[in-house]
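Trainee: Only the shape, not the letters, is given here:
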């Protein structure tokens, strides 16, 4: 998924909101001073009436804010995109979300055997986590090619969620589960230790401006957070068409003690056959970009624990 890169800093937005509130509290009501009538439904100097809550677009479908206010604000590596949901995508969300969908609320620990089971029998499939799947076409192709592996696919893009659910139904893919929300919360609070057989991050937002580099997902803090959920030997597979981001990925992965490069020369890997070409990959290739794959293996360190660190990684 290419995550939108035009979001304002959360801290800046919070400071601006607080400053606006302070100004409003310190200044007298200007409508009262000028003699103008107050806005309908609000007395001069009184609080603005709360707007009624809008009805959910897809009752029983993905929540607009699954983790809610019980999780702190952090620097985000993504920004939810507002896009039109087609009729077929909306239908898939309404019908299939209760069956194959998952809101990342941070309130429980997942049982992946139960999640990928059929309601009567637990699954013993290996499970890989994919962070950012866009419209889901590549995810569906990987699921079809390897039906004995479960794919837990995370994204915040509602049309993509509906599209992937529809693809799974039309192609009989019972090994896909679609998760909605922040992958950091999923990794930090909802996945048991050593529960994943792989982690895939394909074409994340490169955040090209230097002041936005802190928003990039693949950073040391993220790797430290993700490592406990990965079984020893699990593969972390990243791909990007943005050269500076590829260099950063290679640098931080090489330096991290929980991962080792699968390539003897310590460099980039050839694209493995199981990774299909994606839309964003095609866009990059048409621009003359070079696509880099990175394949790193989770290593077990003597004396290391599965305790997760504090929440210093960006949201994803």
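Mentor: Here it is on my side, so go on. Quick caveat: nothing in here was measured; it's all calculated off a predicted structure.
Trainee: Going by C-alpha atoms from here, please, whenever you check contacts or count neighbours.
Mentor: Will do.
Trainee: Longest strand in the protein, by number of residues?
Mentor: strand 230-240 (DSSP state E).
Trainee: That one: how far from the chain's middle?
Mentor: 16 Å (C-alpha atoms, centre = their mean, to the nearest Å).
Trainee: mind listing what's buried in it?
Mentor: For strand 230-240, the buried set under the neighbour-count rule, 16 or more other C-alpha atoms under 10 Å, comprises 230, 231, 232, 234, 235, 236, 237, 238, 239, 240.
Trainee: could you list every residue that touches the last one?
Mentor: Same thing as residue 240. Residue 240 makes contacts with 202, 203, 204, 246, 281, 291, 292, 293, as judged by C-alpha atoms under 8 Å, 6 or more residues apart in numbering.
Trainee: Second structure for comparison follows:
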């Protein structure tokens, strides 16, 4: 396994062609984020070029393994990792200011149980993770792509969920959350029709927010404005 290198033009965000679920936003890292990135990426960063990882080698132990896709600025992921030091967490985010922000959180909190990919989650799934390695996959508040003509860009689709299934162990959890009701309904339809998954609550009901999913500032603001949040927890059955 090669040493992680910082992302560069020679290491593109994605190797996949076709429709993407993300658009790279413009934005520079703050001085603090950039400094944390330069100091800590070599230790906490993972790259596509390393190939399929062995989580036991990456973390130096065998533990419950969580994957968060699209961690944004990383505060919620850092909170989860700090609250569960006995578990390991891999975060995926294509926006480098978010990567820098999470690395700063890791430094400030003294965390050792997080590793980061700064590439397309599809490449992480297809090229970097062994089958049945994950105990939980989390996708919180992905871009809902509101306009109908953009629905094809939504990350949560049947094909994506089936590829996730193979990376989860049997009994592992796929946890989705959104604050956009039409996307919540779309997610429920996709999950309910997905082979090898069963809802952890009855029928097509949404789940209560688990205590271990932190409430974000954005979510708190939405709740004050009367906006809803929908959680889906589905277990891999086979």
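Mentor: Yep, it's here. Predicted, not measured: the structure shown is a model, and the values here were computed from it.
Trainee: lining up the contacts of residue 240 of the first structure with the second structure, which overlap?
Mentor: Retained in the second structure (both residues aligned by TM-score structural alignment, their matches' C-alpha atoms under 8 Å) from those: 202, 203, 204, 246, 291, 292, 293.
Trainee: quick one: which of these is nearest residue 181 of the first structure?
Mentor: residue 204 (15.4 Å; C-alpha to C-alpha).
Trainee: Map the closest one onto the second structure.
Mentor: Per TM-score structural alignment, the equivalent position to residue 204 of the first structure in the second structure is residue 142.
Trainee: With residue 184 of the first structure instead?
Mentor: Residue 184 of the first structure maps onto residue 122 in the second structure, by TM-score structural alignment.
Trainee: and if you look at residue 113 of the first structure?
Mentor: Checking TM-score structural alignment: residue 113 of the first structure goes with residue 56.
Trainee: Does its match lie in a helix or a strand, and which?
Mentor: helix 55-59 (DSSP states H and E).
Trainee: got the buried residues for that helix?
Mentor: Buried, per 16+ other C-alpha under 10 Å, within helix 55-59 of the second structure: 55, 58, 59.
Trainee: follow-up on the earlier one: for the contacts of residue 240 of the first structure, which two are the farthest from each other?
Mentor: Among the contacts of residue 240 of the first structure, 246 and 281 lie farthest apart (C-alpha to C-alpha), at 13.5 Å.
Trainee: Stretch 252-262 of the first structure corresponds to what range in the second structure?
Mentor: With TM-score structural alignment as the criterion, stretch 252-262 of the first structure aligns to 190-200.
Trainee: correct me, but residue 198 of the second structure touches residue 236?
Mentor: Yes - counting by C-alpha atoms under 8 Å, residue 236 is a contact partner of residue 198 of the second structure at 6.6 Å.
Trainee: can you give me the strands for the first structure?
Mentor: 101-103, 127-131, 150-155, 176-180, 196-202, 230-240, 259-261, 292-298.
Trainee: got TSV for those, with distance to residue 32 of the first structure too?
Mentor: Converted to TSV, these look like this (distance: least, C-alpha to C-alpha, whole Å):
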stretch	distance to residue 32 of the first structure
strand 101-103	46
strand 127-131	52
strand 150-155	47
strand 176-180	46
strand 196-202	55
strand 230-240	57
strand 259-261	64
strand 292-298	62
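Trainee: Which of those strands sits closest to residue 223 of the first structure?
Mentor: The nearest among those, by C-alpha to C-alpha, is strand 259-261 at 8.7 Å.
Trainee: For the closest one, which helices and strands make contact with it?
Mentor: helix 243-255, strand 292-298 (3 or more C-alpha pairs under 8 Å, 6 or more residues apart in numbering; DSSP states H and E).
Trainee: Out of these, which one sits most buried?
Mentor: strand 292-298 (a mean of 22; mean count of other C-alpha atoms under 10 Å).
Trainee: contacting residues around the longest helix seen in the first structure?
Mentor: Assignment by DSSP state H gives helix 10-26 as the longest helix of the first structure. Contacts with helix 10-26 of the first structure, where a contact means C-alpha under 8 Å, 6+ apart, come from 73, 74, 75, 76.
Trainee: Go ahead and confirm the third one touches residue 215.
Mentor: By that I understand residue 75 of the first structure. Yes - at 6.5 Å, residue 75 of the first structure and residue 215 qualify as touching, with contact defined as C-alpha under 8 Å.
Trainee: Please report how far the residue sitting nearest the centre point of the second structure lies from residue 147 of the second structure.
Mentor: Note on the second structure: the residue nearest the mean C-alpha position is residue 69, at 1.5 Å, using C-alpha atoms, centre = their mean. Note on residue 69 of the second structure: its distance to residue 147 of the second structure, by C-alpha to C-alpha, to the nearest Å, is 22 Å.
Trainee: what does the residue nearest to the centre of the second structure align to in the first structure?
Mentor: Per TM-score structural alignment, residue 69 of the second structure is aligned with residue 131.
Trainee: For stretch 80-89 of the first structure, buried residues please.
Mentor: 85, 89.
Trainee: swap that for stretch 163-176 of the first structure, sorry
Mentor: 163, 164, 165, 166, 167, 168, 173, 174, 175, 176.
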